[in-house]
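In: Attaching a predicted model along with its sequence, questions to come.
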Amino acid sequence: MKYKWVALRDAATYVNGYAFKPEEWSTEGTPIIRIQNLTNTSGVFNYYQGNYLEKYIVNKGDILISWSASLGVYQWTGQQALLNQHIFKVVFDKIEIDKSFFKYAIFKVLREMEKYTHGSTMKHITKKYFDEIKIPLPPLETQKKIAAVLDKAQELIDKRKEQLVKLDEFVQSVFLEMFGDPISNPKGWIRKPLGDYIDILTDYHANGSYEVLRDNVELLDQKNYALMVRTTDLENGNFFKNVKYITKDAYEFLTKTKVYGGELIINKIGSAGKVYLMPCLERPVSLGMNQFMIRLLSGLNNIYVYHLFNTASGKSLILNNVRGAVTKTITKDAIRGILVPITPVQLQNQFAAIVEKTEQQKALMQQSLVEMENNFNSLMQRAFKGELF
């Protein structure tokens, strides 16, 4: 069945959030919904205690669309809050349309919308283009049936993601049980500077000056000899889509930052101090800019250190060495000076073995998640083509 289509401008009204200034933020009052509160459910809220217009109020169940920096559609599940700039609140005041159906329709077109994003630092979609985008509009009862099918498929995806989170929580609980809190140190481990156990601590610019690197290294969008691993790749656990490549000559030139897997990668600027464990990709990989790469000596297991720095206290150990009010940075010397508990290597290896078994379980679940997401995408394609009902 073919459906009629409607432009977004004719489907609803879109209220852009208020541009709250940092000096207006508070630790009490009404929470402010920023993009990071949508993309990261554990994101810290800022609050506002002043007067505000009713149109900026967001209630549970409202549909929100982030249109700058990160494009996404969300259904708000929290308490009453206030809408920040760069986010639309959807007001369904023009046509009869199911809220959940609308959410999925927007989700589907977002990938297409991303082709029209503008800006290098703050990517955004223009309001003019947004208004012109069209979505299918089947009869209301059909909308509800489509939404119900997609809700069920999304529920399965969400449950699988929750299981993956539980596995991560299990590993963290095992760490604390075996080694205790890294700061309170209830087991009384000796602490030593991390630098005593570092074999290599390097970064991209260890390979030469800015001019030399500019003349010898070019980042490529098309697949080539080696992957240039960046923070965004590590953060998303994605090393295949929208990544950067370098030629074999560039890879061989960057001799000091070849990545083989198992290294600790630490952001040196921006989200300074964030720690990643580099997976083994079984292909040539080179370290990107604005990161440190660490290889450890035999006295410390890399898996142990990675999970140490990802406990709440371990993160504090690093963040206490981050400097800068606006642009956060961390130095090599600061990393070397971090005091870490030196636990028995045998115990570290036992923990690493538990982690590896858990990662095997996670890999199976991740594969299952990919299959679920593929099924969801297929259902969504068929639904909006009129092939389900």
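Out: Yes, it's here.

In: rest of the way, CA atoms for contacts and neighbours
Out: Will do.

In: Quick check: chain neighbours aside, which residue is closest to A226?
Out: In space, and not counting its chain neighbours, A226 is closest to P284: 4.8 Å by Cα to Cα, 6 or more residues apart in numbering.

In: In addition, the following structure is provided for comparison:
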Amino acid sequence: MDFLDSQRRPVKETDRTAGPYPYYGANGLQGWIDGFIFDEPLLLLAEDGGHFDDPDRGVAYRIEGKSWVNNHAHVLRPKPFMDIRFLCRVLENYDLRPFITGSTRAKLTKKDAERIVIPVPPLDEQRRIAAILDQADDLRRKRREAIAKLAKLSTGLFVELFGTPWISSASSSISDLGSISVFENGDRSSNYPSGDDILSSGIPFLSTKNIVDDKLDLGSLLFISSSKFASLSRGKARPHDLIITLRGTLGSCCIFDGPFSTAFINAQMMIIRPKTDISPVFLHAYLTLPAIKEHLQQIGNGAAVPQLTAKQLAGLPILHPSPSNAPSPPASPRSTSSKPITAPISRGSTLCSPRCNIAPSAATSPPLPSPACARLSGE
């Protein structure tokens, strides 16, 4: 890998003249400028000010064409035997903390960056892996777009079937959420899972990251042991429970379904268990209406620290149809066997780092050979 750091030039925002060329820094595009330094496909790796402690935000990204880079990102030109898309996939979520220095502002120096070890499979294999991951990103993007369109459609259907929220009709009634469901917080005692309690397989330990677009997302799971789970007094999800976030992204809500018969929720979530005459599908559809979500945001942001409380949610008025008009509950996520599905799912293996999520996960692809490795400064 060639480091082109000597060619970087920082320009203060006040001294920048706006132009047609992108101006990049540690975390992506910082603005626009009237000149350029580089004009080729390159990889930028955060030097200081990067999201080194946040694996979801990334620390590396690709650029191409005429561009300007400041001194907060290392500029890397891959050697001929390295595919730039593959290299970006390796580095974008790499755990760089062992290479970071600085007590007040985290920094990845050029000297330390050169010590980073990366896998080097054959070039064709690099391209195959990169193509698979690019395709996965494209599918996720299309999924988000489809969900956004579906949300608009489902809102219209909901109003057509049950009326506008907060307005009663002859075939519906209004009840407080607390009267038609049971709330269950997680076990927040000294027994709360932490440290060595967190495993790579076992009973799912759900966090707010497992609710994406108001759906349960099992793509990134933590686990606890069965014995630890048994020692906890509450916060244990059942099939068809609703799980809602109380902190962070307020009011994100999903139905607990899928391959697991139970899971433990973290301290930022709460279980809403509808009573027998309330459909979880209906209640989830209601709680995820834009008007309801906006209301939850408003009441949650009223506190010094944005959060929702069980008391606030208990008093939320729910306009619901009579049981005969409500939609049927979803089919059981369990198999047809009389035994619940409790087989643990392990985290995917990685090529190099716990945050370097390049794994041979495609079912139609042959297993990857164990690749050679090299440092970023390797020839």
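Out: Structure's in. What do you need? Predicted model, so just to flag it, every value in this text is computed and none were measured.

In: All the strands of the stretch 1-150 of the first structure, residue numbers only.
Out: Taking DSSP state E, counting those that start in this stretch as the criterion, the stretch 1-150 of the first structure contains strands spanning 4-7, 13-16, 30-33, 46-48, 57-58, 63-68, 70-75, 81-83, 87-91, 134-137.

In: Make CSV out of those strands and add distance to R214 of the first structure and mean neighbour count.
Out: As requested, the strands of the stretch 1-150 of the first structure are arranged in CSV below (distance: least, Cα to Cα, whole Å; neighbours: other Cα atoms under 10 Å):
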stretch, distance to R214 of the first structure, mean neighbour count
strand 4-7, 45, 13
strand 13-16, 41, 18
strand 30-33, 40, 23
strand 46-48, 40, 19
strand 57-58, 47, 20
strand 63-68, 30, 23
strand 70-75, 29, 20
strand 81-83, 42, 23
strand 87-91, 37, 21
strand 134-137, 43, 20
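
In: quick one: which of those strands is nearest D221 of the first structure?
Out: The closest of the strands of the stretch 1-150 of the first structure to D221 of the first structure is strand 70-75. By Cα to Cα, the value is 20.5 Å.

In: Which elements pack onto the closest one?
Out: In terms of contacts (3 or more Cα pairs under 8 Å, 6 or more residues apart in numbering; DSSP states H and E), strand 70-75 of the first structure is packed against strand 63-68, helix 99-113.

In: neighbouring contacts of the longest one?
Out: Yep, that's helix 99-113 of the first structure we're talking about. Here helix 99-113 of the first structure makes contact (Cα atoms under 8 Å, 6 or more residues apart in numbering) with 63, 71-75, 92, 125, 130, 135-136, 143-144, 146-147, 150, 380, 384.

In: Ok, the shortest one next?
Out: When contacts are taken as Cα under 8 Å, 6+ apart, the neighbours of strand 63-68 of the first structure outside the stretch itself are 35, 71-76, 86-90, 99, 103, 122-125.

In: Any idea which of the strands of the stretch 1-150 of the first structure gets closest to F292 of the first structure?
Out: The nearest among the strands of the stretch 1-150 of the first structure, by Cα to Cα, is strand 70-75 at 26.0 Å.

In: Look at R295 of the first structure and give its secondary structure.
Out: Of the three states, R295 of the first structure takes strand under DSSP: H, G, I helix; E, B strand; the rest coil.

In: tell me the contacts of the alignment partner in the second structure of it?
Out: By TM-score structural alignment, R295 of the first structure lines up with R273 in the second structure. Counting by Cα under 8 Å, 6+ apart, R273 of the second structure touches S181, V182, F183, E184, H240, D241, L242.

In: I'd like to know how far R273 of the second structure sits from L287 of the second structure.
Out: R273 of the second structure is 13 Å from L287 of the second structure, where distance means Cα to Cα, to the nearest Å.

In: which one of the strands of the stretch 1-150 of the first structure lies closest to G237 of the first structure?
Out: Ranking the strands of the stretch 1-150 of the first structure by proximity to G237 of the first structure (Cα to Cα) places strand 70-75 first, at 17.4 Å.

In: what sits up against that closest one?
Out: 35, 38, 60-66, 103, 106-107, 110, 114, 123-124.

In: Now do that strand against helix 99-113, angle only.
Out: Strand 70-75 of the first structure runs at 170 degrees relative to helix 99-113, counting by axes from the mean of the first three to the mean of the last three Cα atoms, to 10 degrees.

In: quick one: strand 70-75 of the first structure to chain centroid distance?
Out: Centroid displacement of strand 70-75 of the first structure relative to its chain, using Cα atoms, centre = their mean, to the nearest Å, is 13 Å.

In: same deal with stretch 67-77 of the first structure?
Out: Centroid separation for stretch 67-77 of the first structure versus its chain: 14 Å, with Cα atoms, centre = their mean.

In: Now do the end-to-end distance for it.
Out: Span of stretch 67-77 of the first structure from end to end, Cα to Cα: 19 Å.

In: Next: stretch 266-283 of the first structure.
Out: Termini of stretch 266-283 of the first structure sit 21 Å apart (Cα to Cα).

In: and if you look at stretch 325-344 of the first structure?
Out: The straight-line separation of the ends of stretch 325-344 of the first structure (Cα to Cα) is 38 Å.
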